[in-house]
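> Test case, fold it:
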Amino acid sequence: MSLQFSVLASGSTGNAIYVETGKSRLLVDAGLSAKQMKLLFEKAGCCELDQLDGILVTHEHSDHIKGLGVLARKYKLPVYANAKTWKAMNGLIGEVDSEQKFEFEMESVKTFGDLEVESFGVSHDAAEPMFYVFHHEGKKLTLMTDTGYVSDRMKGITKHSDAFVMESNHDINMLMMGRYPWNIKRRILGDHGHISNEDCGYALNDLIGDQTKRIYLAHLSKDNNMKDIAHLAVKQTLEGKGFVIGEDLQLHHTDATVPTELVLV
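The predicted model follows:
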């Protein structure tokens, strides 16, 4: 078995991604209730929850940690986060046994069986938000959402991945014409907010390599985006740079309640 993954849930209401190899099974974030997480694992055909080797945390916002404490306690799972995120989660996830708490610092690499996981910082309004690149037998999977922009450093770490789970949070016109108050709109549009459909496409243009085959558009806003709008915007941006969607690479949706198929990278 090579590197496989499923985007179990992605959106402003909850986020979770499952990654596995022949010897490793990891969950990135647990932004839904433990009951919902169990159902998503079953729908996607993942392992049993008590077979996980750990949960990796990106940051402390509720749509990423809602079910974290319950899952950790119920299934005795190790949890990995950087020191500032652990501090920020105090009072948010309940008590987690000290033997289950591990530090995974930004811009470091940890090995889980036959899987190497590289962490990198993003620009978001959290204590110390970071996402992950998974390396296995020459394959590379990048998870990157919850960032206001994609820096050159982030591009250097993540470029030429075989698959990307990439933020495509909002359509700018929908956001500007929508019901959110101006201070929330300003936060979303700012450098510590979320990237738009168009900016997702521009970033991907710099990240895609010859081996890139799959792109998953993730963390779509429930109020300020639609799957078809995100898909069209990113498709048009990439095709304007010469990529042929459906031939050179596949562009996939994610959903807030329906997991993607468990696929090989």
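> From now on I want contacts and neighbour counts done on CA atoms only, so please keep to that.
Fine.
> contacting residues for residue 210?
Contact analysis of residue 210 by Cα atoms under 8 Å, 6 or more residues apart in numbering lists residue 160.
> do the same with residue 108
118, 119, 120.
> Distance check, the second one against residue 5.
For residue 119, the distance to residue 5 (Cα to Cα, to the nearest Å) stands at 17 Å.
> All the helices of the protein, residue numbers only.
With helices called from DSSP state H, the chain shows them at 34-44, 62-65, 68-75, 83-88, 152-158, 172-177, 182-189, 197-207, 227-240.
> Compare those helices and give me the one nearest residue 261.
Across those, residue 261 has its closest neighbour in helix 34-44 (6.1 Å, Cα to Cα).
> which helices and strands sit right next to that closest one?
strand 4-9, helix 68-75 (3 or more Cα pairs under 8 Å, 6 or more residues apart in numbering; DSSP states H and E).
> now for those, which one comes closest to residue 33?
Residue 33 lies closest, by Cα to Cα, to one member of the helices and strands packed on helix 34-44: helix 68-75, at 8.1 Å.
> which residues sit against the closest one?
With Cα under 8 Å, 6+ apart as the test, helix 68-75 has contacts from 29-31, 34, 49-50, 77-79, 93-97, 100.
> ok, back up a step: how about CSV for the helices of the chain, with distance to residue 213 and mean neighbour count added?
Compiled in CSV, the helices of the chain are given as follows (distance: least, Cα to Cα, whole Å; neighbours: other Cα atoms under 10 Å):
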stretch, distance to residue 213, mean neighbour count
helix 34-44, 21, 17
helix 62-65, 27, 22
helix 68-75, 31, 19
helix 83-88, 32, 17
helix 152-158, 14, 15
helix 172-177, 27, 14
helix 182-189, 29, 15
helix 197-207, 12, 21
helix 227-240, 13, 17
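> Please identify which of these is closest to residue 264.
helix 34-44 (13.2 Å).
> Any figure for the gap between the nearest residue to residue 95 once chain neighbours are set aside and residue 55?
Distances taken as Cα to Cα, 6 or more residues apart in numbering place residue 69 nearest to residue 95, at 7.2 Å, with adjacent residues excluded. Separation of residue 69 from residue 55 (Cα to Cα): 11 Å.
> Let's compare: structure for the following, please.
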Amino acid sequence: MAKAVPLFSGSKGNSYFLGTATQGVLIDAGRSCKQIENALLTNSIDPRIIGAVFITHEHTDHCSAVKVLASRYNFKVYASQGTLEALERANRLDKRFETEVIENEVAVGDMLIKRIDTPHDAAESCCYSVTLADGKTATIATDMGYMTDDVRNAVAHSNFAVIESNHDVDMLKNGPYPFVLKKRILSKYGHLSNPDCAAELAGLVQSGTLRLMLGHLSEQNNTPSIALNTAVNELSKYGMNRGIDYTLDVAPVETNAKSVIF
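Prediction:
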């Protein structure tokens, strides 16, 4: 049975498990090794069933544990060429584990993982879609200034998707961040806002992506209730009701032993 487990999400760190009871992969490893181990065990996932770790980009909240985690379990690490080079420069890689550039897609066990490039202020960022042996697909799509056609198409062909809903625009503009950082977040290489995310959801539900999760919420510039209400209100304009026509949750900052069966 295919499941997605949001281990961590947000500015403190990001990591997701996608797989089954016997095999899986990690998308990002943005907390400490111990924290990720504990989160996996909390969700009854043996770290030894993980076949590889896929890193979206080199920002610390997505890769801080990769060196220790991959060394401890001999995980193979996949990322774009630009991301691997950035990880190497930051001393986050180690000869004790393998790394490989993912150009398009790669098989890990019975799973097929596809790379989709994203517009973000990183060396060569991407997101990933994971298709399991039963044909079910999940996509984790965060850290992007806007939704590209390629990302939109990948999500629209998924059974489950995490979509970035990073910030409330007014909270960000009126918040404590310096102007340069605000400008970066609002740019086309920054992060999706709540309205940006909400505007995508009706089309996704219409396409058949009925299990949705909001991810990478800013702790300074957003709240789960604001993000959720923005999305639900937008979907209601199209006559779509949460819990009836679709499911929608917010990925937790800290793991809460809740997985999504898709």
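> What would you report as the TM-score here?
With the length set by TM-score structural alignment, normalised by the length of structure 2, the two chains reach a TM-score of 0.94; 261 aligned residues with a Cα RMSD of 1.6 Å.
> Pull out the buried members of the contacts of helix 68-75 of structure 1.
Neighbour-count burial (16 or more other Cα atoms under 10 Å) applied to the contacts of helix 68-75 of structure 1 gives 29, 30, 31, 34, 49, 77, 78, 79, 93, 96.
> quick one: terminal-to-terminal distance for stretch 77-84 of structure 2?
End-to-end distance (Cα to Cα), stretch 77-84 of structure 2: 9 Å.
> Please read the previous query as pertaining to stretch 235-245 of structure 2.
In stretch 235-245 of structure 2, first residue to last residue: 10 Å (Cα to Cα).
> ok, the nearest residue to residue 32 of structure 2 once chain neighbours are set aside - contacts?
Excluding the flanking residues, the one nearest residue 32 of structure 2 by Cα to Cα, 6+ apart is residue 65, at 4.9 Å. By Cα under 8 Å, 6+ apart, the residues touching residue 65 of structure 2 are 29, 30, 31, 32, 33.
> which residue in structure 1 lines up with residue 65 of structure 2?
Aligned counterpart of residue 65 of structure 2 in structure 1: residue 67 (TM-score structural alignment).
> Which of the contacts of residue 108 of structure 1 ranks first by neighbour count?
Among the contacts of residue 108 of structure 1, residue 119 has the most neighbours (other Cα atoms under 10 Å), with 23 neighbours.
> State the distance from the equivalent of it over in structure 2 to residue 243 of structure 2.
Aligning on TM-score structural alignment places residue 119 of structure 1 opposite residue 115 in structure 2. Using Cα to Cα, one gets 30 Å for the distance from residue 115 of structure 2 to residue 243 of structure 2.
> same check, this time on residue 198 of structure 2
16 Å.
> Name all residues that make contact with the most centrally placed residue in structure 1.
In structure 1, the residue lying closest to the centroid (Cα atoms, centre = their mean) is residue 143, at 4.5 Å. Contacts for residue 143 of structure 1 were tallied using Cα under 8 Å, 6+ apart; they are 131, 132, 133, 164, 165, 166.
> any idea which of the residues you listed has the most stuff around it?
residue 164 (27 neighbours).
> which position in structure 2 aligns with that one?
Correspondence of residue 164 of structure 1 to structure 2, assessed by TM-score structural alignment: residue 161.
> quick one: that match and residue 215 touch, right?
No. Assessed by Cα atoms under 8 Å, residue 161 of structure 2 is found out of contact with residue 215, at 9.6 Å.
> what's near enough to touch the residue located most distally from the centre of structure 1?
The C-alpha centroid of structure 1 is most remote from residue 177, which lies 27.1 Å away (Cα atoms, centre = their mean). With contact set as Cα under 8 Å, 6+ apart, residue 177 of structure 1 has no partners.
> Now do the same for it: its match in structure 2.
That one, residue 177 of structure 1, aligns with residue 174 by TM-score structural alignment.
> Okay, that match and residue 144 of structure 2: tell me how far apart.
Taking Cα to Cα as the measure, residue 174 of structure 2 and residue 144 of structure 2 are separated by 22 Å.
> go on, residue 42 of structure 2?
30 Å.
> do residue 210 of structure 2 as well
Residue 210 of structure 2 is 22 Å from residue 144 of structure 2, by Cα to Cα.
> higher neighbour count, the two?
residue 144 (28 against 24).
> show me what contacts that one?
118, 119, 120, 164, 188, 189, 190, 191, 192.
> Closest to residue 57 of structure 2 out of the residues you listed?
Closest to residue 57 of structure 2, out of all of the contacts of residue 144 of structure 2 and judged by Cα to Cα, is residue 120, at 9.0 Å.
> how many neighbours does the closest one have?
Residue 120 of structure 2 has 22 neighbours, counted by other Cα under 10 Å.
> Name the nearest residue to it, ignoring sequence neighbours.
Residue nearest to residue 120 of structure 2 in three dimensions, not counting chain neighbours: residue 189, with 4.0 Å by Cα to Cα, 6+ apart.
> Contact partners for whichever residue in structure 1 pairs up with the one you found?
Under the alignment (TM-score structural alignment), residue 189 of structure 2 pairs with residue 192 of structure 1. Listed by Cα under 8 Å, 6+ apart, the contact set of residue 192 of structure 1 reads 123, 124, 125, 147, 148, 149.
> Mind doing that once more with 10 Å?
122, 123, 124, 125, 126, 146, 147, 148, 149, 186 (Cα atoms under 10 Å, 6 or more residues apart in numbering).
> Would you mind giving me the PyMOL syntax to select the buried ones in these?
Command for PyMOL, covering only those of those found buried under the criterion 16+ other Cα under 10 Å:
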select buried, resi 122+123+124+125+126+146+147+148+149
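> what would the contacts of residue 192 of structure 1 look like in CSV with distance to residue 155 of structure 1?
Converted to CSV, these look like this (distance: Cα to Cα, whole Å):
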residue, distance to residue 155 of structure 1
122, 11
123, 13
124, 16
125, 20
126, 21
146, 15
147, 13
148, 14
149, 11
186, 25
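> ok, so of the contacts of residue 192 of structure 1, who is nearest residue 87 of structure 1?
residue 126 (11.5 Å).
> which residues touch residue 134 of structure 1?
Residue 134 of structure 1 is in contact with 3, 19-20, 109-111, 115-119, 140-143, 158, 161, counting by Cα under 10 Å, 6+ apart.
> Aligned to it, what sits in structure 2?
Alignment note (TM-score structural alignment): residue 134 of structure 1 maps to residue 130 of structure 2.
> So for that match, what's the nearest residue that isn't a sequence neighbour?
residue 113 (4.5 Å).
> swap in residue 241 of structure 2?
Leaving out its chain neighbours, the residue that sits closest to residue 241 of structure 2 by Cα to Cα, 6+ apart is residue 235, at 7.2 Å.
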